[in-house]
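A.B. asks: Fold the following and give me the result.
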Amino acid sequence: MSFDLSDLLRDWPYEPGQLQVRKITGSDGREKLQLRLDMGVLQMEMNGRPDGREPHGVETELEHQTERAEQTGADFELSEDEVGELQAEGVQYYHRYLALFQLGDWQGVIRDTKRNLDMFTFVAKYAADDESAWSVQQFRPYVMMMNTRAKANLAIEKDDVDAAIKLVEKGIAAIGKFVKDHNRDGEADASEIKSLGEWLTELRKLKPMTPVEKLNRELERAVEDEKYERAAELRDALKALQKKS
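C.D. replies: The predicted structure is shown next:
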């Protein structure tokens, strides 16, 4: 058996600036994810820990540390190295949810982003100092944004734009609260709110207007165009419609 990957890489050429992802069936019969990188291919399991390992005989390092915390009680504390292990594991889930997002697997993105958000909460609770806690918490706004996008996209697939809009509004509010609570007003934190805000504007354009909204829009245009007789007719129509409702 040859260990040379040249043929595989040649058949799937790298394209700079493109996130290239595909699903394959492994030799074990299980579905796997592959992410094309400039220097090769990153392969991940679809479920469980992305690298397929089971540290300490359980599914994840987070599960292991959670069990330790429950057994130890109030005196439990994460060392700097243990926080580093949890963060490294979180990076694996980051790569996978990015790949799943590219494939439109919204449920998978929701699962993996929630898992990392749970890890951030765990580290914030048990880290030995604020600096260690912030080493992972600093990524919370981004992961919250990706979680929100996945949930909203799932709603859009079900033709529920209203639900998608509410989810994005909720996500923006939650990120804003986190930024305010942690006094982190830098550009990196604000970028997630800006990104979701721009998407929210686009989503609102997809929402069908009510009869009242349509008349108001037409009235605004009539006034702008100085079509005052038409504007008067529209005002009367609005009053009549509002009385009925």
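A.B. asks: CA atoms for contacts and neighbours, from now on please.
C.D. replies: Fine.
A.B. asks: biggest helix in the chain by residues?
C.D. replies: Secondary structure of the chain per DSSP state H: the longest helix is helix 80-103.
A.B. asks: helices or strands up against the helix or strand just after that helix?
C.D. replies: Downstream of helix 80-103, the next assigned helix or strand under DSSP states H and E is helix 106-126. Applying 3 or more CA pairs under 8 Å, 6 or more residues apart in numbering; DSSP states H and E, one finds that helix 106-126 contacts helix 80-103, helix 130-137, helix 140-157.
A.B. asks: what's the residue closest to the geometric middle of this protein?
C.D. replies: For the chain, Met146 is the residue whose C-alpha lies nearest the centre (CA atoms, centre = their mean; 1.1 Å).
A.B. asks: so which of the helices and strands packed on helix 106-126 gets nearest Leu200?
C.D. replies: Ranking those by proximity to Leu200 (CA to CA) places helix 140-157 first, at 10.1 Å.
A.B. asks: List the contacts of that closest one.
C.D. replies: For helix 140-157, contacts defined as CA atoms under 8 Å, 6 or more residues apart in numbering pick out 101, 106-107, 109-110, 113-114, 116-117, 120, 161, 163-165, 167-168, 171-172, 175, 178-179, 189, 192-193, 196.
A.B. asks: Can you list the buried residues in it?
C.D. replies: Of the residues in helix 140-157, 140-156 count as buried by neighbour count, 16 or more other CA atoms under 10 Å.
A.B. asks: And for stretch 121-136?
C.D. replies: Phe122, Val123, Ala124, Tyr126, Ala127, Ala128, Ser132, Ala133, Trp134, Val136.
A.B. asks: for that stretch, how far is the first residue from the last?
C.D. replies: Stretch 121-136 has an end-to-end distance of 9 Å (CA to CA, to the nearest Å).
A.B. asks: quick one more, to check against the first:
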Amino acid sequence: MKEDIAKNTRIIDAIDDILDSLAYDVEKPVKTLKIADGREVVLIQANAFTLSRIYATGRPDGKRPHGRDSYMEYFKEQLEDYKDTHGTDEGFSLTAEDWRTLYRESHDRYVRYLFFSGIRRWEDVKRDTETNIAVADLAKKFAPDEVAWDIYQHKGYMLMMNIISQAEISMTHGNLNEAMEKIDNGMNVIGRFCGECLREGREDVENITRERYMNNLVQLRSDIESVESRLQERMNRRRTGIDEAEFDQEIDDEEWYEGLA
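C.D. replies: Next up is the predicted model:
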């Protein structure tokens, strides 16, 4: 009992020291730190009493299973070794526990890319959604059907977030036409996924993908198209010499999208 109290005290003292050293700033609740191995760690303080940390690359918890950046990377290497040995991937399999491990890791990655979308780290969102899509595809090909659909049913959402990240990256560079092209291509991909769901009798998955995720992209594209039209109108005003101060302010205040996901 005394040993437990001593251990608990050391833990609390360490946490107190960390919170004191971070000097909570209500205006800057998110901090990004670089550590000795070159990785970035994002610290989130919602208030003066709590602290969360997310590693920006690899696994969100910073662990390196089997010396790899993630379990996904480790199992992909196992797949490549199997193909080298057998000349095909036919017969490759993972255990039920392996799939559970991959799914838990994918959920942590989902939490990270959802948070990163909120602070507009779109390159990270793009990377993480691509990885989770790859996990879903791996499961669809090699896992038993019911096990595979535990994650594959969420592929529509992953695709939507990946497409949004691509469009946001294009908009960051001021290329609205490219952003709309990314969305158009992405909606075609989601359409094919919806068709796959219908062929496999997953009407419920198809319905939520079409009604929610596809419609979100349609709305985002419409918003971007509206902004592009307003920008074109501003250029026309410049050419005609019309006073545009109020119009410029409206453009500056434009929201790209809201309420997605």
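A.B. asks: ok, back up a step: CSV please, covering the helices and strands packed on helix 106-126 of structure 1 and showing distance to Lys205 of structure 1.
C.D. replies: What follows is these, written out as CSV (distance: least, CA to CA, whole Å):
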stretch, distance to Lys205 of structure 1
helix 80-103, 23
helix 130-137, 34
helix 140-157, 13
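A.B. asks: For Ala232 of structure 1, find the nearest of those helices.
C.D. replies: By CA to CA (comparing all of these), the closest turns out to be helix 140-157, at 37.7 Å.
A.B. asks: any idea of the angle whichever helix or strand comes after that closest one forms with helix 130-137?
C.D. replies: Scanning forward in sequence from helix 140-157 of structure 1 by DSSP H and E, the next helix or strand is helix 161-181. Between helix 161-181 of structure 1 and helix 130-137, the angle comes out at 160 degrees (axes from the mean of the first three to the mean of the last three CA atoms, to 10 degrees).
A.B. asks: what about the equivalent of Arg112 of structure 2 over in structure 1, how many neighbours?
C.D. replies: Alignment note (TM-score structural alignment): Arg112 of structure 2 maps to Arg96 of structure 1. Using other CA atoms under 10 Å, Arg96 of structure 1 has 29 neighbouring residues.
A.B. asks: my guess is Arg96 of structure 1 contacts Asp51, does it?
C.D. replies: No - checked against CA atoms under 8 Å, the pair Arg96 of structure 1 and Asp51 is beyond contact range at 10.0 Å.
A.B. asks: shared neighbours, those two?
C.D. replies: Looking at what touches both Arg96 of structure 1 and Asp51 (by CA under 8 Å, 6+ apart), the common residues are Met44.
A.B. asks: before we move on, the earlier item: quick check: which of the helices and strands packed on helix 106-126 of structure 1 is nearest to Asp38 of structure 1?
C.D. replies: helix 80-103 (14.9 Å).
A.B. asks: buried residues in the closest one?
C.D. replies: For helix 80-103 of structure 1, by 16+ other CA under 10 Å, it's 82-83, 86-87, 89-90, 92-94, 96-101.
A.B. asks: what's the spacing between that helix and its chain's center?
C.D. replies: Distance of helix 80-103 of structure 1 from the chain centroid (CA atoms, centre = their mean, to the nearest Å) equals 13 Å.
A.B. asks: Who are the packing partners of it?
C.D. replies: strand 20-25, strand 31-37, helix 61-72, helix 106-126, helix 130-137.
A.B. asks: after superposition, how close is the longest helix of structure 1 to structure 2?
C.D. replies: Overlaying structure 2 shows helix 80-103 of structure 1 at a mean distance of 1.2 Å from the equivalent residues (mean CA distance after the TM-score superposition for structure 1).
A.B. asks: same check, this time on stretch 112-124 of structure 1
C.D. replies: Mean deviation for stretch 112-124 of structure 1: 1.2 Å (mean CA distance after the TM-score superposition for structure 1).
A.B. asks: Show me the contact partners of that stretch.
C.D. replies: Applying CA under 8 Å, 6+ apart, the set of residues contacting stretch 112-124 of structure 1 is 62, 66, 78, 83, 86, 90, 93-94, 96-97, 130, 133-134, 136-137, 140, 143-144, 146-147.
A.B. asks: equivalent range in structure 2 for it?
C.D. replies: With TM-score structural alignment applied, stretch 112-124 of structure 1 matches the range 128-140 in structure 2.
A.B. asks: and what of stretch 42-53 of structure 1?
C.D. replies: The alignment of stretch 42-53 of structure 1 onto structure 2 (TM-score structural alignment) spans residues 52-63.
A.B. asks: And the matching stretch, what's buried?
C.D. replies: Using 16+ other CA under 10 Å as the test for burial, stretch 52-63 of structure 2 gives Arg53, Ile54, Tyr55, Ala56, Thr57, Gly58, Arg59, Pro60, Gly62.
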